[in-house]
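Enquirer: I need the structure of the sequence given here:
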Amino acid sequence: MDTKNADLHGNAPDSSPVALLIIDMINDLEFPGGDELLEPASRIADRISELKQRAKEQSIPIIYANDNFGKWRSDFNEVVEHVLTDGVKGKYLAEVLKPDKDDYFVLKPKNSAFYETTLDMLLTYLQVKHVVITGLSTDSCVLFSANDAYMRDLKISIPADCVASINPAHTDDALAYMKRVLSADISPSAEVDLASLRQELASVD
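Expert: From the prediction side, this is the model:
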């Protein structure tokens, strides 16, 4: 008997071979190094917003994976509200990338978007084969999440202009590693053809 509900009890009605993952971009930046990260984070927020809009046009699901800032009783809406209204450094990020009602989200306790979250199950129900990973920081949470995606046999794109870290050299090193070891496509976001990618993967079943 099939014990798996086809749509995750009505909570995952979409089906797409591609998903856009936005990591830690709803971020107050109120930590050591936050000042240095503000400019590159703001820059990639604009690029991610453009990529998100293109994904929406292709009915590609958007998934936010965000730290809980150590507040174990918080939920994602509280995190968004905090960044938007509490006068923090990262306000611009939340303004540009404020989640839409039909976006998905997971709160993560550690670096990887997969560790102790529902992301793995969500991707399974959405029938995702390829994740486009964006966000902060390239050499930490993006890297750990990409490693876990690779271990799950997912294809990976990490647009180089949609990820950042405090030290640009660390971003370059991490991108080179993910391209070499994880076979990640690190082409800039303008070169990511979401429509073709979706069509190509949909025909592979």
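Enquirer: CA atoms for contacts and neighbours, from now on please.
Expert: Fine.
Enquirer: which other helices and strands contact the helix ranked longest in the chain?
Expert: Secondary structure assigned by DSSP state H gives helix 34-57 as the longest helix of the chain. Contacts defined by 3 or more Cα pairs under 8 Å, 6 or more residues apart in numbering; DSSP states H and E place helix 34-57 against strand 62-67, helix 91-96, strand 130-136, strand 163-164.
Enquirer: let me know which of those is the nearest to residue 179.
Expert: In terms of Cα to Cα, the element of these nearest to residue 179 is strand 130-136, at 12.8 Å.
Enquirer: tell me what that closest one is packed against?
Expert: So strand 130-136, by 3+ Cα pairs under 8 Å, 6+ apart, packs with strand 18-23, helix 34-57, strand 155-157, strand 163-164.
Enquirer: ok, then the element right after that strand?
Expert: Sequence order places helix 143-151 as the next helix or strand after strand 130-136, per DSSP states H and E.
Enquirer: Proceed likewise with the subsequent sequence, for comparison:
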Amino acid sequence: MARPAALRRTPLPRSKHVLLLVDVINPLNFPTAADLLPGAVRAANAIARLKARLARRGVTAIYANDNYGTWHSDFRDILTACRALPGARGEMACLLAPAPQDLVILKPQHSAFHSTPLQHLLDKMQTEQLIIVGLAADMCVMLTATDARMLGYKVWVPSDCTAAESEHRKTEALRQLHEVFKCAVRPAVRAAAP
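Expert: Purely as a prediction, here's the structure:
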């Protein structure tokens, strides 16, 4: 008996480099979200350009997204709800929606590695380097990048593909990632993709 399409095994691609999009499908529904929104819009446009460039080179994209406490939903529900939001929040969700070949995981906390299958996926894909983009530079991106470094991955955090609630917070987070954790931190706009 043939398996239904939804139950068919799908092979994982081998991808030495992986683009990890952290919390980019985001309702930005918290008290200080207005401070994050302008930078998030700029970052979303840079992320879309970088993602297209990396996709042409065969780099796999993995979305690691908060579940926002919606324990009875899945990523498609979150994407649909965010796409329906008015203004820049909805536009960002439309711009950064995953392509059919992209992988998606939901995370319950800040780091994309905490209580998720991310490390298992990366091991199966034989990944060596993560390109980490998303929101916010000083929280979920930073904690994901530090976990990645502690697990032995090379990490590039494109500075123009992140945002925080203030430029100072973003700058300090990226400085610490570069100086302390030895992540590559440079803008995607000027960098050669892996």
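Enquirer: and the TM-score between them?
Expert: TM-score of the superposed chains, computed with TM-score structural alignment, normalised by the length of the second structure, equals 0.92; 187 aligned residues with a Cα RMSD of 1.4 Å.
Enquirer: among the helices and strands packed on helix 34-57 of the first structure, which comes closest to residue 19 of the first structure?
Expert: Going by Cα to Cα, the one of those nearest residue 19 of the first structure is strand 130-136, 5.1 Å.
Enquirer: so who does residue 135 of the first structure touch?
Expert: If you count contacts by Cα atoms under 8 Å, 6 or more residues apart in numbering, residue 135 of the first structure has them with 22, 23, 24, 25, 44, 142, 162, 163, 164.
Enquirer: redo those as CSV? Include distance to residue 82 of the first structure and neighbour count.
Expert: Shown next, in CSV, are the contacts of residue 135 of the first structure (distance: Cα to Cα, whole Å; neighbours: other Cα atoms under 10 Å):
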residue, distance to residue 82 of the first structure, neighbour count
22, 18, 27
23, 17, 29
24, 14, 23
25, 13, 27
44, 21, 21
142, 23, 30
162, 23, 26
163, 23, 27
164, 22, 27
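Enquirer: of these, which is the nearest to residue 62 of the first structure?
Expert: Using Cα to Cα, residue 22 is the member of these that lies nearest residue 62 of the first structure, at 7.5 Å.
Enquirer: closest one to residue 48 of the first structure among the helices and strands packed on helix 34-57 of the first structure?
Expert: Nearest to residue 48 of the first structure among these is strand 130-136 (7.1 Å), distances taken as Cα to Cα.
Enquirer: mean deviation, the closest one versus the second structure?
Expert: On superposition with the second structure, the mean distance recorded for strand 130-136 of the first structure (mean Cα distance after the TM-score superposition for the first structure) is 0.3 Å.
Enquirer: could I get the helices and strands packed on strand 130-136 of the first structure as TSV with distance to residue 194 of the first structure?
Expert: Converted to TSV, these look like this (distance: least, Cα to Cα, whole Å):
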stretch	distance to residue 194 of the first structure
strand 18-23	8
helix 34-57	7
strand 155-157	11
strand 163-164	18
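Enquirer: out of those, which gets nearest to residue 71 of the first structure?
Expert: Nearest to residue 71 of the first structure, of those and by Cα to Cα, is strand 18-23 at 17.3 Å.
Enquirer: against the second structure, where does the closest one fall?
Expert: Using TM-score structural alignment, strand 18-23 of the first structure lines up with residues 17-22 of the second structure.
Enquirer: what separates that stretch from the chain centre, distance-wise?
Expert: Offset of stretch 17-22 of the second structure from its chain centre (Cα atoms, centre = their mean, to the nearest Å): 6 Å.
Enquirer: wait, which of the contacts of residue 135 of the first structure is closest to residue 113 of the first structure?
Expert: Nearest to residue 113 of the first structure among the contacts of residue 135 of the first structure, counting by Cα to Cα, is residue 23 at 7.4 Å.
Enquirer: how about the contacts made by the closest one?
Expert: 64, 65, 66, 113, 133, 134, 135, 136, 141, 142.
Enquirer: contact partners of stretch 112-129 of the second structure?
Expert: With contact meaning Cα under 8 Å, 6+ apart, stretch 112-129 of the second structure is reached by 12-18, 22, 64-65, 105-108, 140, 144, 147-148, 153-156.
Enquirer: over to stretch 145-163 of the first structure?
Expert: 41, 44-45, 47-48, 111-114, 128-138, 142, 171, 175, 178, 182-189, 192.
Enquirer: now, of those residues, which are buried?
Expert: 41, 44-45, 47-48, 111-114, 128-138, 142, 171, 175, 178, 182, 184-186, 189, 192 (16 or more other Cα atoms under 10 Å).
Enquirer: on that earlier part again, mind putting the helices and strands packed on helix 34-57 of the first structure into TSV with distance to residue 55 of the first structure?
Expert: Formatted as TSV, those follow (distance: least, Cα to Cα, whole Å):
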stretch	distance to residue 55 of the first structure
strand 62-67	8
helix 91-96	16
strand 130-136	10
strand 163-164	17
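Enquirer: tally of neighbours for the nearest residue to residue 89 of the second structure once chain neighbours are set aside?
Expert: Distance criterion Cα to Cα, 6 or more residues apart in numbering; nearest residue to residue 89 of the second structure, sequence neighbours excluded, is residue 27 at 6.2 Å. Neighbourhood size, residue 27 of the second structure [other Cα atoms under 10 Å]: 21.
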